[in-house]
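*Asks:* How does the following fold in three dimensions:
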Amino acid sequence: MELKPLHLANVRLLGGDVGGLLAVDGRIAEIDPVEVPGSAETIDAKGQWLAPGIIDLGVFATDKPAFHFGGITRAALMPDAGPLDNPGLVERAAKGGKPDLWVHPIAAATKGLEGRELAEIGLMRGAGARAVATGRARIADAGVMRRILAYAAALGLTVIAHAEDEGLTAGAVATDGEMATRLGLASAPAIAEAMAIARDLMLVEETGAPIHFRQVTTARGLELIRAAKAKGLPVTCGITPAHLFLSDTAIGDFRTFARLSPPLRSEDDRHACLAGIADGTIDVLASGHDPRGPEDKRLPFAEAQPGMAGAETLLAMGLQLVRDRHIGPARLFDLLAANPAKLLGVDAGRLEPGTEADLILIDEGTPWQVDAKKMAAYAGNTPFDGMPVQGRATAIWKGGLRIR
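*Replies:* Alright, predicted model coming up:
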């Protein structure tokens, strides 16, 4: 099937000026085109926002309906499902969503994600892995972590690290504080995050290898990231909307939908995270999409599995950051698309000629209510259940081909 040129007219580019875009042969050809081919399909966006398709960095399941609802055109799949510790599994995962969703597998750093023996990272890179990750937990052995950083860097891959010191967090389901005490929940101090970050930053300084901390959720952790960036170390970090909009008070009724990893933090830490988004310390906003069914969530809080279905609310919560004036629209799509694309080494995530035409139209003012029972995801375990939000993707193109 021949792919027609695509002309999107009367769009607000990244929520800014009104203009247009022309895509030819699946790539962006021109912004504000002077001439449009007669064979082009022209769509009048009537003032809707035009943005690059979201690149969701670090999901735990390939959940195409949820991704398409949320404007996600590419998803970087964490190695925990599988685990993705050999080339065959990586190659299969990479084919999982095509042609209307690209899955970028993240290789397991160690065999079985057990933190002991290095996996076949080079072979997995050849099979399509775009990064290396420690998985849901950090690697306790500093010697193993040092070898992983050095080996991945030699292959041109970034290591994606979990940041919690397991010596402090073992058995904990909440963060130390008034709420955990009141509920009688096993808890760990928030410094468990900063301690893990501090060790890995020292290894980065030693090896020169790039690292990405998938979630940094505390003031102390962000201070370390800030200082490392000021020294010129190759470090980036991410966060999910949950730690920007919710604090540990959200677990007050033993709500298992708010049982997350890392756990929700204090209100002071939440505000520190908002400051980190505003000042550029945080590089990536991701969904942490981890759909969990009733068998994992309809349990006593301490026995429930951590995780949230985040893909469908990622865009709406990001737009809330813009409405609250923490960031502007262009910065939002750096967090959602451009920065993840750079980390993964993919030619997408920006509205620039030559890049792949992965595009979304957004009606930023559409009101809707998050409803766990009506979500497109495999499971509706969202901590935002019942929350009124605004903004949704109304159309999606993957490589210039409309998929929704």
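*Asks:* Could you use CA atoms for every contact and neighbour count after this?
*Replies:* OK.
*Asks:* Look up how far residue 315 lies from residue 394.
*Replies:* 12 Å (CA to CA, to the nearest Å).
*Asks:* Who has more neighbours out of the two?
*Replies:* Between residue 394 and residue 315, counted using other CA atoms under 10 Å, the more crowded position is residue 315 (29 against 19).
*Asks:* OK, contacts around that one?
*Replies:* By CA atoms under 8 Å, 6 or more residues apart in numbering, the contact set of residue 315 is 70, 71, 391, 392.
*Asks:* Quick one: the residues you listed as CSV, columns for secondary structure and distance to residue 166 too.
*Replies:* Formatted as CSV, the entries for the contacts of residue 315 read as follows, by DSSP: H, G, I helix; E, B strand; the rest coil; distance: CA to CA, whole Å:
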residue, secondary structure, distance to residue 166
70, coil, 33
71, coil, 35
391, strand, 38
392, strand, 38
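*Asks:* just so I have it, where are all the helices in this protein?
*Replies:* 64-69, 87-94, 121-126, 142-154, 166-169, 178-183, 191-207, 219-230, 242-245, 267-278, 294-297, 314-323, 329-333, 339-344 (DSSP state H).
*Asks:* what helices or strands is the fourth one leaning on?
*Replies:* So the one you mean is helix 142-154. Judged by 3 or more CA pairs under 8 Å, 6 or more residues apart in numbering; DSSP states H and E, the packing partners of helix 142-154 are strand 159-161, helix 191-207.
*Asks:* try it again with 10 Å
*Replies:* helix 121-126, strand 131-133, strand 159-161, helix 191-207, strand 211-213 (3 or more CA pairs under 10 Å, 6 or more residues apart in numbering; DSSP states H and E).
*Asks:* Check the fifth one too.
*Replies:* Under the contact criterion of 3+ CA pairs under 10 Å, 6+ apart, the helices and strands touching helix 166-169 comprise strand 187-188, helix 191-207.
*Asks:* Name the nearest residue to residue 314, ignoring sequence neighbours.
*Replies:* The shortest distance from residue 314 to any residue other than its chain neighbours is 5.5 Å, reached at residue 287 (CA to CA, 6 or more residues apart in numbering).
*Asks:* I'd like the structure of this one too, to check against the first:
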Amino acid sequence: MKTLIKHVVIDNQCQDILIIDGKIAKVARGIETPVDDLINAHGATAMPGLIDVHVHFREPGLTYKETIATGSAAAARGGFTTVLAMPNVKPVVDTAEKMKSQVALNAENGLVKVLQYGALSEDLVGVGPADLQAMASAGAAAFSNDGHGVQDAQTMLSAMQAAKAADRVISAHLEDDTLIQGGVMNAGPSADKLGLPGMTGLSESTQLARDLVMAQATGVRYHVAHISTKESVAQVRLAKQMGLNVTAEVSPHHLFLDDSMIITDDPMFKMNPPLRSKEDRQALIGGLLDGTIDMIATDHAPHSPEEKSGSMHDCSFGIVGLETAFPLAYTRFVKSGLVDLETLLTWMVKNPKEAFDLDQAGLLAVGDAADITLVDLVHPYEINPKDFASKGENTPFAGEEVYGKVLKTFVDGQVVYQAKKE
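*Replies:* Modelled structure (predicted):
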């Protein structure tokens, strides 16, 4: 199968991309050759397919919220071609048998490349590690207890040792349950004003300190999921200076929102970790700019309308992010002049690919998998949850004007998303 994409912009130059059997065969101006499929990009910008190392697709067991099909369709619509799905489905992916089943389910129903996390411990909350080596052999791309902090230090230490032996990354959800105290948003003036219980950032930073000491002792590849506090940024910065094998991700909502923006009891602003202070948010941006934080990851967390209604007291934690992440980051960071597109793609493609050894993901180079996203960087549009491919419409960014609309997404040279013509 030969496909030719004509008239794309790469590095501010008009180029053509020749794809043969799912691989990029040539990138040059004025390619002329017989092909099976000729696509005119009309000056759209071509990027390598985005990578998200933190998504929740809810299947099996919670398919009223999302399925692998709808989640991966949302990924494709957002320009993502490789994602890593968390194991907190029902049943939890915590054995080799469940891993094999989940990997097969992802392959059968995924429009994009859906890789799978295994749980660190039984049912995410058990004491003692799961059989990480067996899950790695069954296809686990990495390990995490996302949704739950590992409360038992020996469990985390043993899991680190096993992950090191299996040569897999541990992605840590940092949360000391004894410090949560029923919080539904960040502890501080905004929570006090709204009369809502606050969640201190110490729940994250104290568990991170514990883990970093053990990560140094074991040499495990340790990844901080959805980092949210200035104290955590400082700890990761120091750990990197000390030579630890540590990486970190930050979500778009922690970069672009903070608790001072929560002026009513609005369920769309409830996420875990919560939106922190403006000072924390500025530290996150600073950490991203100086390389302390390696990548942007969405923590895509779809819920039903019923679960994201009423008061923050009772609604579910989490928002969707796959279909808004790139346009928000492009608009706030690149369009504003803070960084260039190449830097943004380092955070959303290159660094996650390297940190998680994602050899199957392409970088828009000859010989790579033809994982390609075509975007319109010129014309603004409005974020409308009714347009989402995800089952979840739970986003605080509805109505925002952004740039960076995804027009077409290719996985291994096959079109998996095409925007409707307006």
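*Asks:* still on that earlier bit, what's the overlap in contacts for residue 394 and residue 315 of structure 1?
*Replies:* Contact with both residue 394 of structure 1 and residue 315 is made by residues 69, 70, 71, 362, 364, according to CA atoms under 10 Å, 6 or more residues apart in numbering.
*Asks:* Which of the residues you listed are buried? Put it as a ChimeraX command.
*Replies:* Once 16 or more other CA atoms under 10 Å is used to decide burial, the buried members of these can be selected in ChimeraX as follows:
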select :69,70,71,362,364
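*Asks:* and of the shared contacts of residue 394 and residue 315 of structure 1, the nearest to residue 232 of structure 1?
*Replies:* When these are compared for distance to residue 232 of structure 1 (CA to CA), residue 71 comes out closest, at 33.4 Å.
*Asks:* Name the nearest residue to residue 134 of structure 2, sequence neighbours excluded.
*Replies:* The shortest distance from residue 134 of structure 2 to any non-neighbouring residue, by CA to CA, 6+ apart, is to residue 96 (5.4 Å).
*Asks:* Contacts only, for that neighbour.
*Replies:* For residue 96 of structure 2, the contacting residues are 102, 118, 130-140, taking CA under 10 Å, 6+ apart as the criterion.
*Asks:* Let's see that with 7 Å instead.
*Replies:* Applying CA atoms under 7 Å, 6 or more residues apart in numbering to residue 96 of structure 2 gives the contacts 134, 135, 138.
*Asks:* Residue 221 of structure 2: which of those residues is nearest?
*Replies:* Proximity to residue 221 of structure 2 was ranked across the contacts of residue 96 of structure 2 by CA to CA; first place goes to residue 135, at 16.9 Å.
*Asks:* which residue lines up with the closest one in structure 1?
*Replies:* In structure 1, residue 135 of structure 2 lines up with residue 124, judged by TM-score structural alignment.
*Asks:* Surely that match and residue 92 touch.
*Replies:* No - with contacts defined as CA atoms under 7 Å, residue 124 of structure 1 does not count as touching residue 92, sitting 11.2 Å away.
*Asks:* So which of the two has more stuff around it?
*Replies:* Ranked by neighbour count (other CA under 10 Å), residue 124 of structure 1 and residue 92 place residue 124 first, with 25 against 14.
*Asks:* Residue 347 of structure 1: which of the helices and strands packed on helix 166-169 of structure 1 is closest?
*Replies:* Comparing these by their distance to residue 347 of structure 1 (CA to CA), the top pick is helix 191-207, with 26.2 Å.
*Asks:* helices and strands around that closest one, which ones?
*Replies:* Under the contact definition 3 or more CA pairs under 7 Å, 6 or more residues apart in numbering; DSSP states H and E, helix 191-207 of structure 1 sits against helix 219-230.
*Asks:* Just give me the match in structure 2 for the residue nearest to residue 314 of structure 1.
*Replies:* Counting by TM-score structural alignment, which is the criterion used here, residue 287 of structure 1 corresponds to residue 298 in structure 2.
*Asks:* ok, now residue 335 of structure 1?
*Replies:* Taking TM-score structural alignment, residue 335 of structure 1 has residue 347 as its aligned residue in structure 2.
*Asks:* Find the nearest non-adjacent residue to that match, please.
*Replies:* Among residues not flanking residue 347 of structure 2 along the chain, residue 295 sits closest, at 4.2 Å (CA to CA, 6+ apart).
*Asks:* Could you pull up the residues touching the residue most central in space within structure 2?
*Replies:* When structure 2 is reduced to its mean C-alpha position, the nearest residue by CA atoms, centre = their mean turns out to be residue 297, at 2.8 Å. Counting by CA under 7 Å, 6+ apart, residue 297 of structure 2 touches 52, 53, 54, 249, 250, 251.
*Asks:* if you set the cut-off to 10 Å instead, what comes out?
*Replies:* For residue 297 of structure 2, the contacting residues are 51-55, 83, 225-226, 248-253, 321-322, 325, 347-348, 352, by CA under 10 Å, 6+ apart.
*Asks:* ok, now residue 103 of structure 1?
*Replies:* In this structure, residue 103 of structure 1 makes contact with 55-56, 59, 62, 64, 73-77, 92-97, 128-129, judged by CA under 10 Å, 6+ apart.
*Asks:* From residue 359 of structure 1, how far off is it?
*Replies:* Taking CA to CA, one finds residue 103 of structure 1 at 16 Å from residue 359 of structure 1.
*Asks:* circling back to that earlier point, tell me which entries of the contacts of residue 297 of structure 2 lie within strands.
*Replies:* Assigned to strands by DSSP state E, the following of the contacts of residue 297 of structure 2 qualify: 51, 52, 53, 54, 55, 83, 248, 249, 250.
*Asks:* The last one - how many residues pack around it?
*Replies:* Counted with other CA under 10 Å, the burial measure for residue 250 of structure 2 works out to 24 neighbours.
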